[in-house]
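[1] Sequence plus predicted model, see below.
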Amino acid sequence: MSLADTISKTLTPIHREGYPFIAIAAVSTLILGYFFDPLFWIGLILTAWVCYFFRDPARVTPVKDGLIVSPADGTVCLIGPAVPPKELDMGEEQMMRVCIFMNVFNCHVNRAPMKGRVTRVAYKAGKFLNAELDKASEHNERNGIIIENDETRIGVVQIAGLVARRIVCFVKEGETISAGDRFGLIRFGSRLDVYMPLGTKPAVALGQTMIAGESILADLKATDASDPVTRVS
């Protein structure tokens, strides 16, 4: 294996959304360092953190009908019935909700929980409360999408947090996506809520660490030991 191949396999790719921020951090570091040496090293550390924040590692997504995978890296902070946001137009009935909190050290690239067609994209301005709070689902800035296939319909909501100030969504209504596909990103600390049919039994627990595109949130179909889960990258 060549040195170039070794480096490419070792270094984690950086999402293009991070390039402007990395450039700003790097230029600021050089300018500050020119006037005061210690600021250069502080700026270098901050620049490295920005690179780390916008990392976009490859993921291996489990493939099996009925699986719902995590849309985000982070920690499960809420589980239970809740009414979806009104702008999603999913009705007034409760659905099973699983919330994943992302801190500033988590990878913030969001991935589709299941395959299907994006039938709705709805943005709503709001506050920037701590994303771990239950009321953040109602009051914070957010962007929601609905994914439908022949078997089910789910809602996925990107919620800005205390530090987050920018929600990015890559998909549009009418597009078809596969489980594990990148569909968005939130800058600097936030939360993802997944709304599944009421009666769904989550396969996760409070405090559990999730990996976007890999960790299984729920299996909408009965588990069969003879039908193993396979994964695709």
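    Yep, it's here.

[2] hey, let's count contacts and neighbours off CA atoms from now on
    Fine.

[3] Next, count neighbours for residue 52.
    The number of residues packed near residue 52 is 19, by other C-alpha atoms under 10 Å.

[4] List the contacts of it.
    14, 105 (C-alpha atoms under 8 Å, 6 or more residues apart in numbering).

[5] mind listing what's buried in the helix or strand where it lies?
    Secondary-structure element containing residue 52, defined by DSSP states H and E: helix 37-53. For helix 37-53, a neighbour-count test (16 or more other C-alpha atoms under 10 Å) marks 39-40, 43-44, 46-47, 49-53 as buried.

[6] Report the next helix or strand after that helix in sequence order.
    Next along from helix 37-53, by DSSP H and E: strand 61-63.

[7] Show me what the next helix or strand after that following strand is packed up against.
    Counting by DSSP H and E, the next helix or strand C-terminal to strand 61-63 is strand 67-69. Helices and strands touching strand 67-69, by 3 or more C-alpha pairs under 8 Å, 6 or more residues apart in numbering; DSSP states H and E, are strand 216-219.

[8] So what touches the strand it packs on?
    By C-alpha under 8 Å, 6+ apart, strand 216-219 touches 66-70, 98, 200-204.

[9] Restricted to buried residues, select these in PyMOL.
    The PyMOL selection below is limited to those of the contacts of strand 216-219 classed as buried (16+ other C-alpha under 10 Å):
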select buried, resi 66+67+68+69+70+98+200+202+204
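
[10] dropping in the other structure now:
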Amino acid sequence: MTIHKEGYTSIALCVLLIFVSNALIQFYYPSAHTLKWIVYILSGVLFLIILQFFRSPRIRITADEKHVLCPADGKVVVIEETDEPEYLQDRRIQISVFMSPVNVHVNRNPIAGVVKYFKYHPGKYLVAWHPKSSTENERTTIVIENSKGVPVLFRQIAGALARRIVWYVKEGDKVDQGQQFGFIKFGSRVDVFLPLGTKINVEIGEVVKGGRTVLAELMEAPLPPKGGAKAEKKA
């Protein structure tokens, strides 16, 4: 188990806060043994919470072009057909994974390929399971196209507690499946948009692991879109 680089500053600030608070208690209340023990215990709990949040376990990635790996640890909260208007502009299967504060918050590429699109959107901080969080919260949108020309779109979405989204990719990058593409601090959500006809391997409420759980299996030739903007234009 290692600590993610995004946690270095937060852990340092936590240690500083603990040191200062304990020093003040010791200086102003040297005889308040009960109070000091309460502060010591709370300090230890706070440190462990921050430490576990930024943990970055080493995992073994089993790459497979047909598989769509889960981009984050968490629980599946949405599986539905929906329109994707930002880039794909057609009908897709959306899978959403909610990340609680106790989950590992490393984000990983669901497929290998080339980053065809990236955009950061400033926005609100609605709770991550709110239906409008996908379109109104602070978020990033990333599209990776595999070697067969199949695009998969996914989003990092900030929640009520998550106030910082970090990403490590840009348009034109060639990326590996399971490679880290970002990190979200303190609870969040990741949405994945897959072609119609994709075989879904997970269910609502299922606990999933980033880079290890196979969310879905892509078809060799995805079904044509129905009801989306591109379909309307062709009609």
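    Done, it's in. Values in this document were obtained by computation on a predicted structure and should not be read as measured data.

[11] between the contacts of strand 216-219 of structure 1, which is closest to residue 124 of structure 1?
    residue 98 (20.0 Å; C-alpha to C-alpha).

[12] Relative to residue 103 of structure 2, how far out is the counterpart of that closest one in structure 2?
    Aligned counterpart of residue 98 of structure 1 in structure 2: residue 95 (TM-score structural alignment). Computed as C-alpha to C-alpha, to the nearest Å, the residue 95 of structure 2 to residue 103 of structure 2 distance reads 18 Å.

[13] Now do the helix holding residue 52 of structure 1: distance to the chain's middle.
    25 Å (C-alpha atoms, centre = their mean, to the nearest Å).

[14] and if you look at stretch 185-192 of structure 2?
    On C-alpha atoms, centre = their mean, the centre of stretch 185-192 of structure 2 falls 4 Å from the chain's centre.

[15] okay, and it goes to which residues in structure 1?
    On the basis of TM-score structural alignment, stretch 185-192 of structure 2 is assigned to residues 187-194 in structure 1.

[16] picking up where we left off before, would you confirm that the match of residue 98 of structure 1 belongs to a strand?
    Yes - counting by DSSP: H, G, I helix; E, B strand; the rest coil, residue 95 of structure 2 is located in a strand.

[17] show me what contacts it?
    Per C-alpha under 8 Å, 6+ apart, neighbours of residue 95 of structure 2: 76-80, 191-193.

[18] Take those residues and keep only those in strands.
    In strands, defined here by DSSP state E, the members of the contacts of residue 95 of structure 2 are 76-80, 191-193.

[19] Only the buried members of the residues you listed: can you turn that into a PyMOL selection?
    Here is the PyMOL command that selects the buried residues among these (16+ other C-alpha under 10 Å):
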select buried, resi 76+77+78+79+191+192+193
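
[20] re the thing from before, what two of the buried residues of helix 37-53 of structure 1 are the furthest from one another?
    39 and 53, at 20.7 Å, using C-alpha to C-alpha across those.

[21] any idea what residue 125 of structure 2 aligns with in structure 1?
    Residue 125 of structure 2 maps onto residue 128 in structure 1, by TM-score structural alignment.

[22] residue in structure 2 matching residue 176 of structure 1?
    Per TM-score structural alignment, residue 176 of structure 1 is aligned with residue 174.
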